[in-house]
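[1] Sharing a sequence plus its predicted fold:
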Amino acid sequence: MAPSKDRQRKLARAKFDRQMARKAVRERKRRRVLAGVGTGLAVLLVAVGGAWIGGAFDSKDTTSTAAADICLWSPSDTSANKDLKDVGTPPTKDLPQTGTEAMTITTSLGAPITATLDVASATCAAASFSYLAGKQFFDNTDCFEILDIGAVHCGDPSGTGQGGPAYSFYDENTPAAAPQPSASAATAAKPAVLYPSGTVATFGNPPGSNGSQFLIFFKDYAPTTDPIYSIVGQVTGGLDTLAKIGKIPTVTDDAGDKVKPKEKITIKSLTVAADTVAAAPSASVQS
């Protein structure tokens, strides 16, 4: 006998209630699982945060504590320029950046010329001089030009003006150009002396690309255009020798320029050492 409609409704209702009960049980289980995951995630985040604060995730890369590069030495192509001499490169790190160093140049013309290198203002130039001096790079080389700006040009073993080490470095201490005079004062104004007598400066070829070449000024130089020589130091002794160099007549070189010293100027040795007390020059040198 077929069940009555009331019985059918009761059975359907009971089935529905059982389904809802099972669904409620599943929902409670799901919430407990999510609650557990949430608690575990919260604990993990707290732990990670504490570890981060404590430095657990700090980089272990040794470069983070390694000394930073102070000077960068740009390689030069020795195959393209046979006048370059490869003696390696100076260090890039742990270089002196304060104080001064004493440079001594013994020449064929008299008492040694001494100079103070300004390590603070020309750190890389001083480092290069010191490195090359340690390699005897300048020894038994000639100062091959006397320029009409009142400076002797040295530091190229090839004597061509194209030579140097197999690296270069940028300017560090080029003096600022003097302000241009007003139109009304142009006729009376004189250029400022930016390279006093006794100044030691690097000579880049091209300008701004320095190697081993350098100038020593034997008279004040007031450039009429933007200065291009980076100052590295100042002569402190041997001024009589420097004055003697300034009086050497010049003859025409192979390029047709009247800059070649008529008398040979040979650097017998050039050394650089720590300078604890810098002596003051006794007099200015004028041509």
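    It's in.

[2] all contacts plus neighbour counts: C-alpha atoms, from now on.
    OK.

[3] who touches Phe169 in this structure?
    Counting by CA atoms under 8 Å, 6 or more residues apart in numbering, Phe169 touches 72-74, 124-125, 208-211.

[4] hold the first one in mind and look at this next one:
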Amino acid sequence: MPSNEQRREAAKRKLERQLANRAERARKRRIFGVVFTVAGVVAVVGVIYWLANIGDDGDTPTDAAAQQSTEPEVKPDIPASIPTELAPAPKRPTPLPAKATCAYPASAEPAAKPAQLPPTADISAEGTVGASIAMAAGEVKVTLDRALAPCTVNSFVSLAKQGYFNDTTCHRLTTEGLQVLQCGDPSGSGNGGPGYSFDDEVFPELKYGRGILAMANSGKNPETNKGTNGSQFFIVYGTAATLPPDYTAFGTLDADSVKKIDEIAKAGTISQGNPGDGKPTNPVKITGVTIAG
């Protein structure tokens, strides 16, 4: 018959075996748990990948940036149509005297780019001056008409010879109702000028249309009742029937040159406030203006 000591030793060994068996079973459960977890993760990743690529033939890469963007695409406003016939060149019903005296008083706004004042005395009001506006779209040829607006032509020629228009942008394009490209502001804001202003050279019979070159302005100066012309000008490439005769026309473009403006207009404008009125979709840069002679 086993003694008490022997029984205690036997019980101790039995307990040790039970503990060892329990530890082994726990170790196996952990191994199985890890295996099952890894297998589950792999399966989930596989399902996500399959869902993400369902319908993808493998030939077209996914544009991640396009998928992540939630902003709606802004479509440019493009002209519904553009007339092809050039407007008649404006003519004054009563010719001006052969010589003009011009005034270029300082404007309230500082110059967007340094510029010297044009000459003011004995300015010719006869004949024409050829000019070439160099743009990325190509060379735009214009004929400046002194008989229409001698002081305006005088200012434009002076600024061009000073390089004032070099490396400036055309900041405005309109495509509905009024179809023009506006340029001549070195700041690109639509508010810049040469630091001086001059009066309008208009007449009641003045009309605008395709191929006409005219000055932009901000209306009459309320203090002096004089015009607010500076350096900004616009090219009419299409319709302009809504314009009153308040904008000095001072030249014309030839047919091929206006077609180059058409291509700029067909790319459209990103409207800013009014439909069909904003910055050109494709930036339009003037690299320089050359005066013939």
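    Perfect, thanks for sending it. Just so you know, these numbers come straight off a predicted model, no measurement behind them.

[5] Let me see the TM-score of these two.
    After superposition, the two chains reach a TM-score of 0.60 (TM-score structural alignment, normalised by the length of the first structure), with 185 aligned residues with a CA RMSD of 2.1 Å.

[6] on that earlier part again, mind checking which of the contacts of Phe169 of the first structure are buried?
    72-73, 124-125, 208, 210-211 (16 or more other CA atoms under 10 Å).

[7] Make a markdown table from the residues you listed and add secondary structure and distance to Ile105 of the first structure to it.
    Below are those laid out as a markdown table (DSSP: H, G, I helix; E, B strand; the rest coil; distance: CA to CA, whole Å):
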| residue | secondary structure | distance to Ile105 of the first structure |
| --- | --- | --- |
| Leu72 | coil | 26 |
| Trp73 | coil | 24 |
| Cys124 | helix | 19 |
| Ala125 | helix | 16 |
| Gly208 | coil | 24 |
| Asn210 | strand | 20 |
| Gly211 | coil | 18 |
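
[8] Map Ile265 of the first structure onto the second structure.
    Using TM-score structural alignment, the partner of Ile265 of the first structure in the second structure is Val284.

[9] Any idea how many residues pack against the counterpart of Asp167 of the second structure in the first structure?
    Aligned by TM-score structural alignment, Asp167 of the second structure pairs with Asn140 of the first structure. Asn140 of the first structure is flanked by 17 other residues according to other CA atoms under 10 Å.

[10] Same check on Ile265 of the first structure?
    20.

[11] now, the most widely separated pair of the buried ones among the contacts of Phe169 of the first structure?
    By the measure CA to CA, Leu72 and Gly208 form the most distant pair in those, at 13.8 Å.

[12] quick one: contacts for the residue most central in space within the first structure?
    Centroid-nearest residue in the first structure, with CA atoms, centre = their mean: Cys71, separated by 3.4 Å. Residues near Cys71 of the first structure by CA under 8 Å, 6+ apart: 91-93, 123-124.

[13] Please identify the residue in the second structure that aligns with it.
    Aligned partner of Cys71 of the first structure by TM-score structural alignment: Cys102.

[14] With Ile105 of the first structure instead?
    In the second structure, Ile105 of the first structure lands on Ile133 (TM-score structural alignment).

[15] buried subset of the contacts of Cys71 of the first structure?
    91, 123-124.

[16] Dump the residues you listed into TSV; add distance to Asp156 of the first structure as well.
    Shown next, in TSV, are those (distance: CA to CA, whole Å):
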residue	distance to Asp156 of the first structure
Pro91	21
Thr123	21
Cys124	18
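
[17] Tell me where the second structure has helices.
    Taking DSSP state H as the criterion, the second structure carries its helices at 4-53, 64-68, 150-161, 255-266.

[18] Where does the second one end up in the first structure?
    When you say that, I think you mean helix 64-68 of the second structure. So helix 64-68 of the second structure is aligned with nothing, judged by TM-score structural alignment.

[19] In contact with the equivalent of Ser187 of the second structure over in the first structure, which residues?
    Using TM-score structural alignment, the partner of Ser187 of the second structure in the first structure is Ser158. Ser158 of the first structure sits next to 83-84, 164 when contact means CA under 8 Å, 6+ apart.

[20] Likewise for Leu147 of the first structure?
    By CA under 8 Å, 6+ apart, the residues touching Leu147 of the first structure are 153, 259.

[21] State the distance from it to Gly238 of the first structure.
    According to CA to CA, to the nearest Å, Leu147 of the first structure stands 20 Å off from Gly238 of the first structure.

[22] Kindly report the same for Phe137 of the first structure.
    Look at Phe137 of the first structure and Gly238 of the first structure: by CA to CA, they are 21 Å apart.

[23] Same question for Ser230 of the first structure.
    Relative to Gly238 of the first structure, and taking CA to CA, Ser230 of the first structure is found at 22 Å.

[24] Of those two, give the one with the bigger neighbour count.
    Neighbour comparison, Ser230 of the first structure and Gly238: the larger count goes to Ser230, with 26 against 19 (by other CA under 10 Å).

[25] Fine by me, thanks again.
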